[in-house]
Every structure is written in structure tokens, then in C-alpha cells.
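Enquirer: below are the sequence and a predicted model for it; my questions follow.
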Amino acid sequence: MVSILAAIEQTACKYPEKTAYRVDDMALTYHELWHFSDSVAHSISKLGLQRQQPIIVYGHMSPFQIVAFLGAVKAGHPYIPVDASIPSERLQTIIKASEAELLLSTEPLHTKVHIPVISVDDLAAQPSSKPSLPSTWVRDEEIHYIIYTSGSTGKPKGVQITANNLANFVTWMQEHFPFQESSVFLNQAPYSFDLSVMDLYPALVGGHRLHAISQEQIANPKVLFDSLAASNTSIWTSTPSFAKMCLMNKEWNQELMPALTAFLFCGEVLPPSVAKEIMQRFPHATIYNLYGPTETTVAVSFVQVTEDLLAKFEQLPIAPLSNPNISLLEDGEIVISGPTVSAGYLNAPELTAKAFQLQDGKRMYKTGDLGYEEDGYLFFSGRKDYQVKLHGYRLEIEEIEKQIGNLPPVSDCVVIPIAKDDEIVSLSSYIVLHEPLTDSAFKMTKQLKESLSDYLPSYMIPKSFKYMETLPLNPNGKVDRNRLAAWGTV
């Protein structure tokens, strides 16, 4: 099994001037990555933190975020990636829940925090008296990184991924996907979203190059596609939603990106229509549909999308039944076992015990996803609870409802996912106010959305707000979500 840090060190020694990471006009060679992260590790070690104390890494697509990640694990600490786009309230929640005592930043913080904040640039610039020693590195069953996902209690959950989890995932990727020598990996997902791990570590371990695109580029189509055209990307990793956005540009095709040989899609359902159009536009590329929750280290299965598969099924399968690490419980819930199953949720033993269990001596994770088997494949058929995927992000409906319900004008609230062609496309909220509307619904909605932006990322804020005197109930006395969902499709 590959040692993540040892493999990156080997590449840094063998190809020191090779580019490891590029974003906008900034680039980092393997030598710089290794040297700067040694400096960060040396500086962290002098702070006297307890081994395995989590470290927050705050920023957005800066090369020095990667430096901070490696510096933290070299010093024996897991890192928690936090994107600069999240609301300050959520950052505060993560700091409190993780009990982190240090924040490394590559971007200016727009809020005060109660723990020390150090610029990664400053740490990297400090001379390191000696290289980090493998004896200090995070290893084996120690935690390598922690990703915070949406939680049903109104609090995010910190998924702990061990060094062994990550090493097994990278080994699995290397065994199953066609990474040619000196490939270029697209880095589209922010590091707070675990899809980013799919390109980050396989690229660095294999001595490849990462080409990152920032939110500023995504917001400017001309800049985005100019960047993609110049990137020489060969391995595309993204959510299907991002690819759908790219498909709106008729010039996004094999001619624009001639080196592209593989699409790796994960994070949400891949619609067959999207796969078909990409297949037409990129005839020299292979498309893979991957599946796996954050709790099992990004992905545990894949299916190569072919014309025969598209012709045979109305939706794409997520795994062959031969995959030994995926099974179904009697109620249809998908359960995952194997060496990439997470160590559990940070500082949340009850949640961990509920989701992670031992069976026949193997650690298993109950995904909450429902599935069914057909013709040798496993298919995804929805969620057991109200957890949904929207634009690649996993959301807990209960968390959004809790935050809306906490707003002073709101008496009651239900959030309903709106689907189109079996895909969640938006969220709609149905709200009962404490007092009848005295102004326009438009102004109230604007007020509520502005208030929510202090507590939730933009992708978690419902698109529409509808005001009601009371919420409809079903015969059991519960809110009739099915009826509200039906209203949302009218």
C-alpha cells in the first residue's frame, strides 16, 4: 500500500522542478511544495500542540492550502479544510465542534475567532532548520483529514479519514483508472468538499499536475473556458452539475481540450442525458460514474459508461454487484465495508455508533442511501431520510429547516427538495410567520435570505419562499411533505 507522504517526497526528489499545482497565474513545483510544507511542519511543531489536535486550514484554491495540508500531517495533525466562501457562523461552529486550537489561513478572515490565526505564507517563508521526519508524520490509523458535512441536528458532522483510509483510496484509484505519466488533473471542487480528494492525492502521489479553477473563474465563462483550453487537462474530476454548466458552451468539446481522456464523475447522480452529450463531444474520452459518501473516503465503486449501458438502462448504475465492499440490507439501505470506511465523526460518539457498526469483524457504514439490484448492477434509488444532493453538495434538510426556524419572524417551516427528471434542482421553503405579512412577500423573502446568509452557505438557502397560514398535515398528524412536494411541481 502506498505511503501518501513518502510517494510525494519521492516525486519531489526525482522531479523537483516539475509543476505540482497551478491556479490562475500562481504555480508551485514539487520541490517548493515539499520544502514549504517542511517549513510549515517545523513551525507547527514549535507551538506545543497535542499530537492529532485538528488544525483548521482556511482559504480558497491557493497553492498554499496544499502546503498547509501537508505541513499539518507532517507535524502529526489532521487538517480541516474550510472554504473562504462559508458564513462566519459556520466557521465558528466548526472551530467549536472540532476543538481546534490553530487556524492556518491563505485568505483574509472577515470574522474574529477565539483561536490563533497564522498566515500560511508567513510560515512557509520561515527557514526550516531540517526536513520533517517520517516518525512525526500522521500514519496508520491516525486521522489525516476531517471533512465537515451537513448534520441533521443543525450542527455539521466532522468525518474523520485516517492515513490508512486515504492510502487505500489512492491505491484503488491507481489500480482502476488510466492515469498516464504526467497527467493533468482538473481541480474543480473546493477543498471543503471531499470530491477534491479524488484529484488532489492521486495527482500528487503519481507526480502529476493539478490545474485548479477558482470561483472567480467559474463566474466568468470566458475566463473559465480560456483556462480550460490552456490547461492541457487529461483527467476531469467534477460533479455532473459542473459538467452540465460547461455543456451550455457549444465550444466545450474535444477540440477545445484535446488531451482529455477520462471523466470521473462523483458527488451526485449522473444523468444519462449528460453522459450521452459528453460522449458525443469528447469521443476520445472515457466516462466513469463513481459512487461513495464522505464517510467512506470519496468513492468506493465505479461503472464505465458505455453506449450499451445507456441503451439498456433508464438510469446509470453506481456499482457492479461484484464489488465486495457494497451490500444491501433487507430494507434496501446501502451498506459499505472495507479499508476506506471512516474512523467516525469527530467528538460525536453517539452519531458514530449509529452509523458505523461491526459485522463479522468488519467495520461498516450505513449510508442512508437506498438501492436496488438489476442485471448485475447496483442502482441508487434515493435517501432513507431527508438528506439530498444539490449541485454536488450533500445537504440535510433538517439543518436548513432548523436555521430558518431560528429566524425571529418564523413560527414554522418545511423545506422541500424540487426534482426534475429524477434530479434535485432546487429547494423550496414553506413558512408560517409569527405575524401576518404586513409588507410584500418579496421584501420578507429578501430579509430572510439575508439573515440566513450569516448561518448557511448560499447553496443551502432555498430558492423560493412561500408563506402559509398553516402547514398541511397528513392522517398521522405529521406535516404532509408529499402534498407540499406536489404543490412545488405545479
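Expert: Now that the structure is in, tell me what you want to look at.
Enquirer: from now on I want contacts and neighbour counts done on CA atoms only, so please keep to that.
Expert: OK.
Enquirer: tell me the secondary structure for the nearest residue to residue 419 once chain neighbours are set aside?
Expert: Excluding the flanking residues, the one nearest residue 419 by CA to CA, 6 or more residues apart in numbering is residue 425, at 5.6 Å. At residue 425, secondary structure determined by DSSP: H, G, I helix; E, B strand; the rest coil is strand.
Enquirer: right, and residue 425 touches residue 389 too?
Expert: No: Residue 425 is not in contact with residue 389 according to CA atoms under 8 Å; the separation is 9.1 Å.
Enquirer: putting a second one here so we can go through both:
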Amino acid sequence: MKNVLEWLEATVTKHPDKIAFSDTKDSITFKDVYDIARNTGSYLIEKLGIDRSPVAVFAGRRMVTPAYFLGVVYSGRPYAPIDASLPDKRIEKILENLQPKAIVADRDSLEHVNSIVDELATNTDFSRPQVFVAEDISNMMVDSGNRSEHAQYSVNAAISRNDINTNDKLAAVRSQMSMTDPLYIIYTSGSTGNPKGVMTSHLSLMTYINAYCDVMHIEENDVLGNQSPLDYIAAIRDIYLPLKTGCSTAIIPKEYFMEPNALFDYMNDRQVSSVGWSVSAFTILSSLGAFEEVGLKSLRKICFSGSVMPCKVLRKWQDNLPEAHFVNQYGPTEATASCTYYSVDHQVEEDEVLPIGQAYDNYRVFLIDEAGKEPAVGDQGEICVCGPILALGYYNDPERTNAAFTLNPLNKAYPERMYRTGDYGKLDENGVLHFCGRMDRQIKHMGHRVELDEVEYAANMVEGVAESCVIYNKQKEVLLLFYTGDCDKRSLALALRQELPGFMVPRKIKKLEQMPKLPNGKYDMKKLEEM
């Protein structure tokens, strides 16, 4: 198969009435997804013609949102998912970079989106795109009367289009599509303050989903528990695994991740069997007393990523889910979510550091040292990635694209494109890859090289510390440690002095009620720096 729409079309033939996506209020079947997506795609073709310009989608964490994404795909364009709750300035920067001809917005975000677009069009040279109401162009009517367990969907006959004409339009677009066409543009933070639009092809996405599916053994009877916002890279598993396998995704409310009992009750009720969550989700739930009153009955397949998993947290989950398969995943958005995995095949020790393992199928992961050569076994180098999973680049940003996506200096025979992750790693004698920290998290302090991740690891090992983050104020030459948990500052400082050289012990330690987080679960470094 060369297109994600082929996955949907094969699955809707097998399981038309099976639930594809659900949230706390409603659910939607594969047939509903198929109909809504085709209607949306046909409408966009009718209004915009046939080209490959992107369409921004504002639709929130709702069970119908993936169908809107796929509607844009049916029109032959990449979709750019954007969270309407982001700060206005960030949305403006994204839209200025994207320059979309059209925006698809649900009714909840419509007024806000229009106000941002009007402001941009008035005060800049931004060309105002057409803004379409998602519920209207998909021909979806939700019966808000005596609602049964699932929402009732029907086609609005007054605006329904001729099926033959619709098929002709969609077929004309499909005939021009290839597997290397861009599928989506997902925006990530950029060091300059301008978001980067990571553009990924059908081929790259399908390569990753196939590899992840094999490692996690995802099958049609699985139910995935979605944690990530649908505009983040981590959500692609929860969106596309159902299309490939016929499994279902249950979208979990954000607030449940601060209430372990409510979360576990919901997961048990939906029979969630597999999750792919950020490490912070596991650490927060553990610190809030997960498993003390309610257990998980159906969860058996667990993947975690985004940061280093504290093994004292993993051990708690292993003890409570002894039959579960745990996988540590590593990789950047530019390599289609992840590039390596490590299946945890043993009961971990609390002071253990997990490796990031081996490359997924169809990925090639290797190290390059500062001299542009491959380091010896055990020596450190930058983690680099090659293969069909590389992003197409950063949308409308050739300068940053050329800096991050370069030619492999180890390959002298032909030009081979690679991505430099900016992370250090090393290979052990068994060929297993170990993460050694971010290159920009390695600093010079008091004449010594300091790995900030190493300081965090030491803090996380202290009894009573739930989460920690270390930042470096270069101007003042001060290490600052922020943490949450029951441990008092004095006890933490004393414990660190027993584990670390004096120059590595943070001069300032601040206890927080809650760590500031980005929607993807990672720490909000800018907010920490402002504290």
C-alpha cells in the first residue's frame, strides 16, 4: 500500500460498524470516518481545486477529529493540525509560516480562529485563507436530542453531493498521489522562537506504523488509550494504528492524568489494552498514588518515550502489571515519531538506566563523532538517522531544513540524506544503543563538563522526589534544580552531595507543586527559566 487512505478503505470493508475512535461523550465507526473524510475531501476539492497546498485544521481532542484530518488527505493536501488553545502569538507564527489557502475549524474554535486570521490579515501581508466549518463541510449532523450511547450521524440531504461526481473528483486526486507526497505538517518548537513545521510523507508514516505495530503486537482487538493532543507527533499512533489494524482508540481526558482512580476506571471501562504515553504521564501517576486503590485489568502493551524513564517508576508499573510488555522508545519528530526501541525483558532495578535499544525496521541509526567519523564501540557520538522515515523537511524553511537534514559523511559512494538528532549516544559491545544526553544539555561549568541529565538522574533517585529538571543560567553561571515531591530541599541537597562532585550540585533548588509542562508532556523550559 502506498497511501494511508488505502488502510482506511481496507478496514472499513472489514469492520464498517466497529468503533474507530471514542471520547467521553461519543464514538465514531470506521464507516462514519470514511464518509466524513470523503465528504470533507470532496468539498475541499470543489472549493479549492486540485493542488498540494496545506490546510490547517483546528478541531481539538474529539473522536471526529481524525476524520477531518483524513478529509484533507482525500483532497490531495497535507493537513496541519493546530491546537486552538495555544497562545495567539504562536498560532499567528504557525499560520504565517504555513500560509494556508484554507482552514478547517470546528464550531468550538471557529470564532477564535476567525479573530486570529482577521488580525493577521489586517496587520501583516498575510493572505486571508477561506475558513470552513468542519461540521458543515463533512455533511455531519449530530442528533443532540435523546442521544443513545453513541452519537447519531446522518448526511444532510440538502447539501449532499452526487455520489458519482464525488467519486470522480476523489479518483482524479488519488490518481496523482504518490507515497512520497506530504501527509501532515506538525509544528514543534524552534530554538529561534519560531515553530518548525515538520513535513512527513505517507511513506514515512506508514513505515513507522508498520514497524511499531510489529514491535508492540497491535491487533484488531486492541483498544489504544490516547494521552497526547491530536496535533502532536505522539498521536499519530493513536490515529493511524486503527486504520491499519482495525483496532480502536479511546481519547482520554487530560484531567484524568491527575486522577489515577478516575483514569484507571475509565481505561478498565473502555478495556484499554495498549498505550503509548510520555514518561511524565507515568511519573506523575506514580507520585499521585497510582494502583493504591484501583488497578488496571486489560492493559498489556505499554510504550513510553519523550524523556528518560526513572526505573523506580517503571518498577512500580512492572510490579502492578507483571504480564505487560514494556517498550522504551526513542526518536525525534523528524524521524516520524521514533527511530529506536528497547523491549524491557526483565524486572528492572531502581538505579538502572535503560538503553534506547535498536533501530526500528526500515530505519538506520548510527553515530558520528566530532571529526565526522564513526566512533569506536563505547565511545560517544551524535545519533544520526537515515531511511525512508525521514521527514521531507521543515515547511517553508529551507535554511533550517538544510542545517538539520544533511548528507551522510560516512557514505562516500552516493548522496545519502540523514538527520542529525542533536543527541549523544554510544553503542555497547552487543550493538545496543545507549542515550547519553542532549548536545545542548552538555555544558561547561566551573571548568568542568557537566551533563544536566546526569544531575537530574541523581535527583530522581532520591527518595521523595517525583520529578526534576535542571537548567543552567549561563550568564550567572548557576545550576538550578526544580523538583516536585515530598522530599525537603535540605535533604535533597545533602543526598546530591553524596552522589555528585561539588561542581555538579545545583546552587539553587526550588520545590514546585507541579512542574510546568508542554502539551506533549515535556517540561516547559521557558517557564522554568522565568521562575
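Expert: All right, it came through fine. All values reported here derive from a predicted model rather than from experimental measurement.
Enquirer: what's the TM-score for these two chains?
Expert: The pair, once superposed, lands on a TM-score of 0.77 when counted by TM-score structural alignment, normalised by the length of the first structure; 415 aligned residues with a CA RMSD of 3.0 Å.
Enquirer: the residue nearest to residue 419 of the first structure: how many residues sit nearby?
Expert: By the criterion of other CA atoms under 10 Å, residue 425 of the first structure has 15 neighbours.
Enquirer: for the counterpart of it in the second structure, give me its contacts.
Expert: Counting by TM-score structural alignment, residue 425 of the first structure corresponds to residue 468 in the second structure. Residues near residue 468 of the second structure by CA atoms under 8 Å, 6 or more residues apart in numbering: 456, 459-460, 481-484.
Enquirer: mind putting those residues into CSV with distance to residue 432 of the second structure, neighbour count and secondary structure?
Expert: Output for the contacts of residue 468 of the second structure, formatted as CSV (distance: CA to CA, whole Å; neighbours: other CA atoms under 10 Å; DSSP: H, G, I helix; E, B strand; the rest coil):
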residue, distance to residue 432 of the second structure, neighbour count, secondary structure
456, 23, 20, helix
459, 26, 27, helix
460, 24, 24, helix
481, 31, 23, strand
482, 32, 21, strand
483, 31, 24, strand
484, 32, 21, strand
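Enquirer: which of those residues are conserved in the first structure?
Expert: Among those, the contacts conserved in the first structure (both residues aligned by TM-score structural alignment, their matches' CA atoms under 8 Å) are 456, 460.
Enquirer: looking at the contacts of residue 468 of the second structure, spot the one nearest residue 433 of the second structure.
Expert: residue 456 (20.5 Å; CA to CA).
Enquirer: touching, that closest one and residue 469? I think so.
Expert: Yes: shown here, residue 456 of the second structure and residue 469 form a contact pair, counting by CA under 8 Å, at 6.0 Å.
Enquirer: longest helix anywhere in the first structure?
Expert: helix 30-45 (DSSP state H).
Enquirer: read off where that one ends up in the second structure.
Expert: Counting by TM-score structural alignment, helix 30-45 of the first structure falls onto residues 30-45 of the second structure.
Enquirer: just the element for the spatially closest residue to residue 32 of the first structure that is not a sequence neighbour, please.
Expert: Nearest residue to residue 32 of the first structure in three dimensions, chain neighbours excluded: residue 16, at 7.8 Å (CA to CA, 6+ apart). According to DSSP states H and E, residue 16 of the first structure maps onto no helix or strand at all.
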